[in-house]
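Undergrad: Curious how this folds, go ahead:
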Amino acid sequence: MVDFGFSRFGLKFREVMFQNSKEFTFNNEDVCLYHQNINDVGMLDIIKPKYSRIDTQYTIHTDLSVSEEELNIKISKNFRYEIRRAQRENIKIHFLKGKEALESPDILNQFEQTYNNMFVEKNMSNRLNMKYVIAALKAEAMVLSIAIDGKSGQTLVYHAYVIDEDNALLLYSASKLWTDKVLGNLIGYANKYLHWEDMCYMKHVGIQNFEWGGISSKDEPNGIDKFKMSFGGEVVQLKNCIFANSLKGRLYVKVLKERDKRKNEINN
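TA: You can find the predicted model right below:
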């Protein structure tokens, strides 16, 4: 189970992942971010009375209990080729877990800069929540993986996962693809290779459930959805919940729900 807190917007946030809802209790947080356990058959009845925003989301789940050979054969033929190409191009993979990553502030700063710059190039407002990242690392609940060009030493791709003993969830993925067009093909190879090495690493440390961080649609997948699906996982449906546990928390959730309503009105 993952359970840690952090402060943002003057609120106390608490992240809870991979816990059965029947075992869940609130603490002193203003807002609880709850990600449903993939093995939880409950319907969140115990926390339904709380003021909440519940998002039922499709995601891709990869079962890491099978052999590496079985994992590899499920990957699309083109992706398997690009993974091998990355190895030939001397892409190096490095993992940093928890406090080990905190001891490498330069890497964290580069990760944040790469992520933010990527979305600036896309004309999107997404920004890395570094307070969340640091809190997760302090709780030993996050692994950062990086793909490095073995020839130049330049880091090309970053992935960040929230983990516990049995589960891993892809939270952030950032690359220099949007800011370095010259290395575009190499970055593409490196990204696919890094995802493959991520799965192997998680499997080797005993994790069985590997989640790909959500898709927009199972019936009409976009480009990112198709990318994730090409690694051979199964489409499943899980709930991402935001629960208010104080008056300030209720105001925060209310703002989110009003923002969702405006977006739906614009889209419709």
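Undergrad: CA atoms for contacts and neighbours, from now on please.
TA: Noted.
Undergrad: Now do the same contact list for residue 249.
TA: Contacts here follow C-alpha atoms under 8 Å, 6 or more residues apart in numbering; on that basis residue 249 touches 11, 30-31, 243.
Undergrad: From residue 75, how far out is it?
TA: 42 Å (C-alpha to C-alpha, to the nearest Å).
Undergrad: Second input sequence below; structure requested for side-by-side comparison:
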Amino acid sequence: MKPKVKTIWFSHAVSPWRALWLTDYQRSTVTRRVPGFVQETFFTKLIDLTQSEESLLMSFSADTRRLIRRADKEGIAFRESSDIDEFVRFFNRFSGQKRLNYWLKADSLRKRVREYRITKAELHGDILFAHLYLCDRNTSRATILYGASILREEKRDISGAVLSSANRGLHFYDMCRLKQDGFRTYDLGGYAPDTTDDELRKINDFKDQFGGRLVHEANHRSILLNWASGAINAAVKFKQRNRNRPVDAAQVSRTG
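TA: Model (predicted):
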């Protein structure tokens, strides 16, 4: 039986008493170190959804606006989905091709995320991109937790420009849908300031095209949970080496 982990999102306070339990504060505004917890600095970009859709679009880079408008001409369809199993299959295929070394499990996601949204960009019935959001009503914030895409090698008949249109168009579609549903903040899901990693720089550049403001937050994991996670990680990796099978991402990070 797996231990129960209490995950608390977007908190403005970290209780010292929680250090005695398996507690995981995610994206807290408390950026100082708290006794009994292991801290991880986290940066992300937040976009204000209270502005009009026109103002939102105009806050993007000119190239991003052009690609979003092109998506409609290319016949790209943007949809919401309630099929978490389909998303997991799509993500796991993407993860395997990109050699990310972890998989998702639908049951773990259902337990971890109280309210989630799934969106996808399709062309002729094929999924090009898909997003899964954690939606928090208390803070009116929607955070992209996982995103996946079809790889260019799979669809050589689709140009890079079309894929770029689908990618940017899906983000704008998501922002508009979430805005209509009362969410006030769109969280692009992480940012790596001052990174020297070329891949992370490309991700930063992509997110910068949507504007928004850079915010500093922190994750706080109780020392007890940190120790337990280390033990579980070691056991899972040992089993993986012996069985040569992929690891569930929720299993090696946090559950509950």
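Undergrad: Kindly provide the TM-score of these chains.
TA: Laid over one another, the chains give 0.76 as their TM-score (TM-score structural alignment, normalised by the length of structure 2), with 227 aligned residues with a C-alpha RMSD of 2.9 Å.
Undergrad: related to what we said a few turns ago, which of the contacts of residue 249 of structure 1 fall in strands?
TA: The strands, defined by DSSP state E, take in 11, 31, 243 from these.
Undergrad: you'd agree the second one is up against residue 11?
TA: It refers to residue 31 of structure 1. Yes. If you go by C-alpha atoms under 8 Å, residue 31 of structure 1 and residue 11 touch, sitting 7.4 Å apart.
Undergrad: Would you mind telling me which of the two has the busier surroundings?
TA: Neighbour tally, residue 31 of structure 1 and residue 11, criterion other C-alpha atoms under 10 Å: the higher count belongs to residue 31, 27 against 15.
Undergrad: which one in structure 2 is aligned with that one?
TA: Per TM-score structural alignment, the equivalent position to residue 31 of structure 1 in structure 2 is residue 22.
Undergrad: Tell me who's in contact with that match.
TA: Counted by C-alpha under 8 Å, 6+ apart, residue 22 of structure 2 has contacts 4-6, 221-222, 224-225.
Undergrad: switch to 7 Å and redo it
TA: For residue 22 of structure 2, the contact set (C-alpha atoms under 7 Å, 6 or more residues apart in numbering) comprises 5-6, 222, 224-225.
Undergrad: how about residue 57 of structure 2, what's its partner in structure 1?
TA: By TM-score structural alignment, residue 57 of structure 2 lines up with residue 72.
Undergrad: you'd agree that match is in a helix?
TA: Yes. Counting by DSSP: H, G, I helix; E, B strand; the rest coil, one finds residue 72 of structure 1 located in a helix.
Undergrad: how close does it get to residue 234 of structure 1?
TA: Distance, residue 72 of structure 1 to residue 234 of structure 1, by C-alpha to C-alpha: 14 Å.
Undergrad: So for the two, which sits in the more crowded spot?
TA: Counted by other C-alpha under 10 Å, residue 72 of structure 1 and residue 234 do not tie: residue 72 has more neighbours, with 17 against 12.
Undergrad: Spatially, what comes nearest to that one if we skip its sequence neighbours?
TA: Counting by C-alpha to C-alpha, 6 or more residues apart in numbering, residue 80 is the residue found nearest to residue 72 of structure 1 once chain neighbours are left out, at 7.5 Å.
Undergrad: Likewise for residue 83 of structure 2?
TA: residue 118 (7.8 Å).
Undergrad: mind listing what residue 18 of structure 1 touches?
TA: Applying C-alpha under 7 Å, 6+ apart, the residues contacting residue 18 of structure 1 are 1-2, 35-37.
Undergrad: Make JSON lines out of the residues you listed and add secondary structure, distance to residue 122 of structure 1 and neighbour count.
TA: Converted to JSON lines, those look like this (DSSP: H, G, I helix; E, B strand; the rest coil; distance: C-alpha to C-alpha, whole Å; neighbours: other C-alpha atoms under 10 Å):
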{"residue": "1", "secondary structure": "coil", "distance to residue 122 of structure 1": "34", "neighbour count": "15"}
{"residue": "2", "secondary structure": "strand", "distance to residue 122 of structure 1": "31", "neighbour count": "21"}
{"residue": "35", "secondary structure": "strand", "distance to residue 122 of structure 1": "27", "neighbour count": "22"}
{"residue": "36", "secondary structure": "coil", "distance to residue 122 of structure 1": "30", "neighbour count": "23"}
{"residue": "37", "secondary structure": "coil", "distance to residue 122 of structure 1": "32", "neighbour count": "20"}
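Undergrad: which of the residues you listed also appear as contacts in structure 2?
TA: Retained in structure 2 (both residues aligned by TM-score structural alignment, their matches' C-alpha atoms under 7 Å) from the contacts of residue 18 of structure 1: 35-37.
Undergrad: tell me which of those residues is nearest to residue 132 of structure 1?
TA: Nearest to residue 132 of structure 1 among these: residue 35, at 14.8 Å, using C-alpha to C-alpha.
Undergrad: So that closest one is in contact with residue 20, correct?
TA: No. Taking contacts as C-alpha atoms under 7 Å, residue 35 of structure 1 lies outside contact range of residue 20: 9.9 Å.
Undergrad: any idea which helix or strand carries residue 47 of structure 2?
TA: Using DSSP states H and E, residue 47 of structure 2 sits within strand 37-48.
Undergrad: Check the gap between the residue nearest to the spatial centre of structure 2 and residue 111 of structure 2 for me.
TA: When C-alpha atoms, centre = their mean is applied to structure 2, the residue found nearest the centroid is residue 145 (2.1 Å). Distance, residue 145 of structure 2 to residue 111 of structure 2, using C-alpha to C-alpha: 14 Å.
Undergrad: Show the contacting residues for residue 116 of structure 1.
TA: 127-128.
Undergrad: Show me what it aligns to in structure 2.
TA: In structure 2, residue 116 of structure 1 lines up with residue 92, judged by TM-score structural alignment.
Undergrad: what about residue 131 of structure 1, neighbour count?
TA: With other C-alpha under 10 Å as criterion, residue 131 of structure 1 counts 13.
Undergrad: Output the contacts of residue 18 of structure 1 as TSV; include the columns distance to residue 124 of structure 1.
TA: Shown next, in TSV, are these (distance: C-alpha to C-alpha, whole Å):
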residue	distance to residue 124 of structure 1
1	32
2	29
35	25
36	28
37	30
